[in-house]
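Trainee: I'd like to go over a predicted model; first the sequence, then the structure.
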Amino acid sequence: MAGSAPARAAARPGPLAFLRELPGLVLLALLLAFVVKALFVQAFYIPSGSMEPTLLPGDRILVNKIPYYLHDPSRGDVVVFEDPHARPTRDGWLARVLHWFTSGLGLTRPSHEDFVKRVIGLPGDVVEAKRGRVFVNGRPLPEPYLAGRTRPFGPVEVPPDQLFVLGDNRGASNDSRFGLGFVPIENVIGKAFVVIWPPSRAGLIR
């Protein structure tokens, strides 16, 4: 019995053993973060008021990538997508990696290449606004998420494999009515489904 205590002490890993394993643990954590962000869920920071009142500046949201592996976006979905007119960045590779990681955690603002808007028109739809309301294929679109009216535009027909998107804050949104234009479905990153920060606004996105 007297010799068992030193044996147990020798078998117990010391702090140096943990320090030797730490780089491997950090690498594993980064690898898992990469896989989750690349394939499943990604965090985004909301930098502007173009989606008010649904999303406010400073909100952090989670975007689910899984649904659009199975089907295309649906009308009414709030989606995050890459700017179809974005120019390649000139940042160095290290700056791009750091930005990719921190923006994916929602710690920094996303690059100018990412937008969040609501899907209004699907391929083949005819979209227009008149009398303060949006019409799709001649029928008024129910929009309980809006706080105001929509200025007249269109009609426009959505091309194949494209989406017509609008911000919920119709008076202050760069969207498919203006310079953004139609959004290729292949540019869609995922569906925004929940606000995770600040705690006072945490909840599902509708």
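Mentor: Okay, I see it.
Trainee: when you work out contacts or count neighbours from here on, use the C-alpha atoms and nothing else.
Mentor: Will do.
Trainee: so what's the gap between stretch 31-39 and the chain middle?
Mentor: 15 Å (C-alpha atoms, centre = their mean, to the nearest Å).
Trainee: now the longest helix anywhere in the chain: buried residues?
Mentor: Longest helix in the chain, counting residues (DSSP state H): helix 15-39. Neighbour-count burial for helix 15-39 flags 33-34, 37 (criterion: 16 or more other C-alpha atoms under 10 Å).
Trainee: next: stretch 153-161.
Mentor: Buried, per 16+ other C-alpha under 10 Å, within stretch 153-161: 155-159.
Trainee: for Phe135, give its distance to Ser4.
Mentor: Computed as C-alpha to C-alpha, to the nearest Å, the Phe135 to Ser4 distance reads 81 Å.
Trainee: tell me which of the two has more neighbours.
Mentor: Phe135 (21 against 9; other C-alpha atoms under 10 Å).
Trainee: by contact count, what packs against the longest strand along the chain?
Mentor: The residue-count maximum for a strand in the chain (DSSP state E) belongs to strand 188-197. If you count contacts as 3 or more C-alpha pairs under 8 Å, 6 or more residues apart in numbering; DSSP states H and E, strand 188-197 packs onto strand 60-64, helix 67-70, strand 78-82, strand 203-204.
Trainee: can you redo these as TSV with distance to Thr102 and mean neighbour count?
Mentor: What follows is those, written out as TSV (distance: least, C-alpha to C-alpha, whole Å; neighbours: other C-alpha atoms under 10 Å):
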stretch	distance to Thr102	mean neighbour count
strand 60-64	12	23
helix 67-70	24	12
strand 78-82	17	22
strand 203-204	22	12
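Trainee: use this one as the comparison:
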Amino acid sequence: MWAPCYFAFQSYGYSLHVVDGLSMQPTFNPTGEPVRDRVVVERWRVRALALLGQVGRYSRGDVVLLRAPDRPGEYIIKRLVALEGDWLYVPGRVDVEKIPKGHCWVEGDNVALSADSRTRYGPVPLSLVEGRARVVFWPPWRSGRVAAGEPIGRLLVRNPRAISRARDDCS
């Protein structure tokens, strides 16, 4: 009797997820200990706004849960760096990346150990994003809100031609 209610709550309300790996250090699993962070993911707002067709579902800097683009059935947690229509300069690349309509750019906070848009996926469809990580609830000494914020070293470009001109002037 409770199974349908539980499934609906997990799918459309809030869900609990374990954060594996070190790609989101120091936000999650900061010490690399065997105790893994567990987070509450808010799904209802993302799904409700999607049903209404509103684009303001996500903000740059949100930590999001998404289905892995290359591994069906698996979930990953990454930071949302850029949204559709943004131009993004990625250190180590020559070109400025334009995020296509219906896509976003996600990265792990630990750039050395993260498989993300920068290293593996490129722009990711927004339809893969399932919700926002809101609270760390385990381990108890790490419990608290998940802070949103833009990663250091990423530049959202307002005028991509200015970057190209500056790069040409330096050559």
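Mentor: Received it, and whenever you're ready, just let me know what you need. Just so you know, these numbers come straight off a predicted model, no measurement behind them.
Trainee: can you give me the TM-score here?
Mentor: Once superposed, the chains reach a TM-score of 0.73 (TM-score structural alignment, normalised by the length of the second structure), with 134 aligned residues with a C-alpha RMSD of 1.5 Å.
Trainee: circling back to that earlier point, with distance to Arg177 of the first structure added, can I get the helices and strands packed on strand 188-197 of the first structure in TSV?
Mentor: As requested, these are exported to TSV (distance: least, C-alpha to C-alpha, whole Å):
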stretch	distance to Arg177 of the first structure
strand 60-64	24
helix 67-70	24
strand 78-82	16
strand 203-204	27
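Trainee: and the longest helix of the first structure with strand 60-64, angle?
Mentor: Here helix 15-39 of the first structure runs at an angle of 70 degrees relative to strand 60-64 (axes from the mean of the first three to the mean of the last three C-alpha atoms, to 10 degrees).
Trainee: following element in sequence after helix 15-39 of the first structure, please.
Mentor: Next helix or strand after helix 15-39 of the first structure toward the C-terminus (DSSP states H and E): strand 41-45.
Trainee: by how much does that following strand deviate from the second structure on average?
Mentor: Its match in the second structure and strand 41-45 of the first structure itself, once the structures are fitted together, sit a mean 0.6 Å apart by mean C-alpha distance after the TM-score superposition for the first structure.
Trainee: where does that strand end up in the second structure?
Mentor: Strand 41-45 of the first structure lines up with residues 14-18 of the second structure when matched by TM-score structural alignment.
Trainee: which other residues reach that stretch?
Mentor: 9, 36-44 (C-alpha atoms under 8 Å, 6 or more residues apart in numbering).
Trainee: for those, work out which two are farthest apart.
Mentor: Pairwise distances across these peak at 24.8 Å for Arg36 and Trp44 (criterion: C-alpha to C-alpha).
Trainee: just the buried residues of helix 15-39 of the first structure now: which is nearest Gly24 of the first structure?
Mentor: Once C-alpha to C-alpha is applied, the member of the buried residues of helix 15-39 of the first structure that ends up nearest Gly24 of the first structure is Ala33, at 14.2 Å.
Trainee: list the contacts for Ile189 of the first structure?
Mentor: Here Ile189 of the first structure is in contact with 63, 65, 79-82 (criterion: C-alpha under 8 Å, 6+ apart).
Trainee: if we go to the second structure, which of the residues you listed are intact?
Mentor: Counting by both residues aligned by TM-score structural alignment, their matches' C-alpha atoms under 8 Å, the members of these that carry over to the second structure are 65, 79-82.
Trainee: from memory Pro84 of the first structure sits against Ile185, does it?
Mentor: No. Counting by C-alpha atoms under 8 Å, Ile185 is not a contact partner of Pro84 of the first structure; they are 10.2 Å apart.
Trainee: Asp83 of the first structure -> the second structure?
Mentor: Using TM-score structural alignment, Asp83 of the first structure sits opposite Ala68 in the second structure.
Trainee: same thing with Val63 of the first structure?
Mentor: Using TM-score structural alignment, Val63 of the first structure pairs with Val41 in the second structure.
Trainee: quick check: the closest residue to its match other than its chain neighbours vs Pro123 of the second structure, distance?
Mentor: Once flanking residues are discounted, Val41 of the second structure sits nearest to Ala133: 4.3 Å by C-alpha to C-alpha, 6 or more residues apart in numbering. As judged by C-alpha to C-alpha, Ala133 of the second structure and Pro123 of the second structure stand 20 Å apart.
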